[in-house]
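Novice: Sequence first, then the predicted structure, then my questions.
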Amino acid sequence: MDQVIQAAGCVLWRPAPSGRGIEIALVHRPKYDDWSHPKGKLKRGETPEECALREVREETGQSCVLGPRLPTAHYLANGRPKEVTYWSARALGGTFTPSREVDRLTWLAPGQARARLTQARDRDLLDTFRASRSSQ
């Protein structure tokens, strides 16, 4: 049995500049030509929480504070099982710098973000995030 790839990420949000509602951060990965939530593999000795915070910083330039835990995604990546632990995270500010791994960052209203996400599992995650916010 293959070792499960451990990763972590966030549904990163901020209050909308208009003062009405929120915006969701999505990153574009040129290697896969997809739009997703910021996430990445755990480094040796790193906790999932530390990984999620680091990946958000690396991929979006934003510092953030973790909020409620969201469902863990389980899927195959290049034929290997992968498990991604997610949190809701509020962006605290920062500056995006494009890289080879992530070349674009966009902030969208939740409905627009849902339409832009490439993977169904990322849309499901956003739906869960939205439902958890409306029940608070």
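Specialist: Structure's in. What do you need?

Novice: CA atoms for contacts and neighbours, from now on please.
Specialist: Noted.

Novice: Residues contacting the longest helix seen in the chain, please?
Specialist: The single longest helix within the chain, with elements called by DSSP state H, is helix 120-134. Applying Cα atoms under 8 Å, 6 or more residues apart in numbering, the contact partners of helix 120-134 are 11, 36, 37, 70, 71, 73, 88, 110, 114, 115, 117.

Novice: In it, which residues are buried?
Specialist: Across helix 120-134, burial judged by 16 or more other Cα atoms under 10 Å covers 122, 123, 125, 126, 129.

Novice: same deal with stretch 71-85?
Specialist: Here stretch 71-85 shows 73, 82, 83, 84, 85 as buried, counting by 16+ other Cα under 10 Å.

Novice: Give me the secondary structure label for the second one.
Specialist: Right, residue 82. strand (DSSP: H, G, I helix; E, B strand; the rest coil).

Novice: Contacts only, for it.
Specialist: Residues counted as contacts of residue 82 (Cα under 8 Å, 6+ apart) are 4, 5, 6, 7, 73, 74, 75, 76.

Novice: Which of those residues fall within strands?
Specialist: In strands, defined here by DSSP state E, the members of the contacts of residue 82 are 5, 6, 7, 73, 74, 75, 76.

Novice: for those residues, which one is nearest residue 94?
Specialist: For the ones in strands among the contacts of residue 82, the minimum distance to residue 94 (Cα to Cα) is 22.7 Å, reached by residue 7.

Novice: ok so, going back, max pairwise distance over the buried residues of stretch 71-85: which two?
Specialist: The span of the buried residues of stretch 71-85, defined through Cα to Cα, is set by 82 and 85 at 10.0 Å.

Novice: One more to weigh against that first structure:
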Amino acid sequence: MSSVHAAGAVVWRKKGGEFQVLLVRRDSYKDWSFPKGKYKPGEGPRMAAVREVYEETGEHIALQRPLPSIGYTLSSGKKKRVFYWVARPLTQRSRPVAARPEFPTAHPGEITRSRWMNAETALEKLSYKDERSMLKRVLKYWERGELATRAVLLVRHARAQKRSAWNGSEKTRPLTPHGASRARTISSVFSVYGVDRLVSSPWQRCTATIAPYAQASGVSLTCVAALTEHSHAKNPAGVRKTIEAVLTDAGAPTAVSLHRPTLGTVIDVVKKHGGHHVKEKLPDDDPYLKTGEILVVHMKGDHAVDVERFRPVHTEP
């Protein structure tokens, strides 16, 4: 019997100095819960979470740190698992939203209404123990000042033509058709994390990996010569300095497009900013990341509080 997978988010905001979260009411189930729903075909959990929140509440969001998943058995006997993230609201006019497909709204009979609530009210309203426990975890992050995190997405460029099959210079070696297709998939991931800054090696295979997002969102691309393979081979300190600056910048969520030979140096910089929980999740063997794979580092100030590693769902040839 196949399992059912769904995704959702604990969407929070600070209003009038007060912590608030967004809940949805379903009269048909007589419950209050966090917005969530099943994946659509070809959709990964992160885009599913962002889409479901919009469909059920009308709020565009950006994902922040991940939360523990919740599993249970349905009346049909199937196992269901729901993956959650902390998330913050985005405006309709934000650049990450411009890079998303147009989402529908939920069927009127599915969700009765959505409502922002303070923590005390939300704990009283939430119908399920697991979701109340999740909110308590989020409240601990809030109390420790660790809730307003910033995502830094470190991506190995998508698949490029083989060196042996390319007659031009290394800096102009392009993506394969498969790599170009995956770059479009990567664009959707940048959107769900609210990426508003792009950094890349100036070589074509790196810039082409994040170009679809730059074009769709209007976010400008900053090329850094120190991130090329040749520069790294001569002076790894240039890569360390660049990644250090990106991680500790207090600005917008950022994506960086990288070459495989630089990844060991990049991972070493991330390790400096994280505790044991983060370090044990980091790849430690070359090639560190597959082509088109992403390491998301969730930063609070200069401290890495969590990481995610995944290769975006890709259904095109």
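Specialist: Right, received. Where do you want to start? Computed from a predicted structure; not experimentally measured.

Novice: Please state their TM-score.
Specialist: Overlay of the two chains. TM-score (TM-score structural alignment, normalised by the length of the first structure): 0.90; 132 aligned residues with a Cα RMSD of 1.7 Å.

Novice: quick revisit: filter the contacts of helix 120-134 of the first structure down to the buried ones.
Specialist: 11, 36, 37, 70, 73, 88, 110, 114, 117.

Novice: what do we get in the second structure for the third one?
Specialist: Translated: residue 37 of the first structure. Residue 37 of the first structure maps onto residue 34 of the second structure when the alignment is built from TM-score structural alignment.

Novice: For that match, give its distance to residue 28 of the second structure.
Specialist: Here residue 34 of the second structure is placed at a distance of 16 Å from residue 28 of the second structure (Cα to Cα, to the nearest Å).

Novice: now do residue 296 of the second structure
Specialist: Counting by Cα to Cα, the gap from residue 296 of the second structure to residue 28 of the second structure is 37 Å.

Novice: out of these two, which sits in the busier spot?
Specialist: Remark: of residue 296 of the second structure and residue 28, residue 296 carries more neighbours, 22 against 10, as counted by other Cα atoms under 10 Å.

Novice: residue contacts, that one?
Specialist: Counting by Cα under 8 Å, 6+ apart, residue 296 of the second structure makes contact with 151, 152, 153, 154, 307, 308, 309.

Novice: ok so it is a strand residue?
Specialist: Yes - Residue 296 of the second structure: assigned to a strand according to three-state DSSP.

Novice: what's the nearest residue to it if we skip its chain neighbours?
Specialist: residue 153 (4.4 Å; Cα to Cα, 6 or more residues apart in numbering).

Novice: Now do the shared contacts for residue 82 and residue 85 of the first structure.
Specialist: Contacts common to residue 82 of the first structure and residue 85, judged by Cα under 8 Å, 6+ apart, are 7, 73.

Novice: separation between the closest residue to residue 28 of the first structure other than its chain neighbours and residue 130 of the first structure?
Specialist: Spatial nearest neighbour of residue 28 of the first structure, chain neighbours left out: residue 35 (4.6 Å); criterion: Cα to Cα, 6+ apart. Counting by Cα to Cα, the gap from residue 35 of the first structure to residue 130 of the first structure is 18 Å.

Novice: Excluding sequence neighbours, find me the nearest residue to the residue most central in space within the first structure.
Specialist: The residue lying closest to the centre of the first structure (Cα atoms, centre = their mean) is residue 37, at 2.8 Å. Residue nearest to residue 37 of the first structure in three dimensions, not counting chain neighbours: residue 26, with 5.2 Å by Cα to Cα, 6+ apart.

Novice: Quick one: map residue 125 of the first structure onto the second structure.
Specialist: So, by TM-score structural alignment, residue 125 of the first structure is matched to residue 134.

Novice: returning to what we had before: save the contacts of residue 82 of the first structure as CSV, and put in distance to residue 102 of the first structure too.
Specialist: Rendered in CSV, the data for the contacts of residue 82 of the first structure read as follows (distance: Cα to Cα, whole Å):
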residue, distance to residue 102 of the first structure
4, 24
5, 20
6, 20
7, 17
73, 21
74, 22
75, 21
76, 21
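
Novice: Could you single out the nearest of those to residue 136 of the first structure?
Specialist: residue 73 (22.8 Å).

Novice: Give the equivalent position in the second structure for that closest one.
Specialist: Match for residue 73 of the first structure (TM-score structural alignment): residue 70.

Novice: Contacts only, for that match.
Specialist: 81, 82, 83, 130.

Novice: Matching the first one against the first structure, which residue comes up?
Specialist: By that I understand residue 81 of the second structure. In the first structure, the residue paired with residue 81 of the second structure is residue 83, using TM-score structural alignment.

Novice: I figured its match hits residue 3, correct?
Specialist: No - taking Cα atoms under 8 Å as the definition, residue 83 of the first structure is not a contact partner of residue 3, at 10.6 Å.

Novice: what's the average distance of stretch 123-130 of the first structure to the second structure?
Specialist: Stretch 123-130 of the first structure, aligned to the second structure and superposed, deviates on average by 0.9 Å (mean Cα distance after the TM-score superposition for the first structure).

Novice: starting at the chain centroid, how far to that stretch?
Specialist: Centre-to-centre, stretch 123-130 of the first structure and its host chain are 11 Å apart (Cα atoms, centre = their mean, to the nearest Å).

Novice: Then stretch 19-28 of the first structure?
Specialist: So, by Cα atoms, centre = their mean, the centroid of stretch 19-28 of the first structure is 11 Å from its chain's centroid.

Novice: just to revisit the earlier point, strands - which of the contacts of helix 120-134 of the first structure land there?
Specialist: Counting by DSSP E, the contacts of helix 120-134 of the first structure place 11, 36, 70, 71, 73, 88 in strands.
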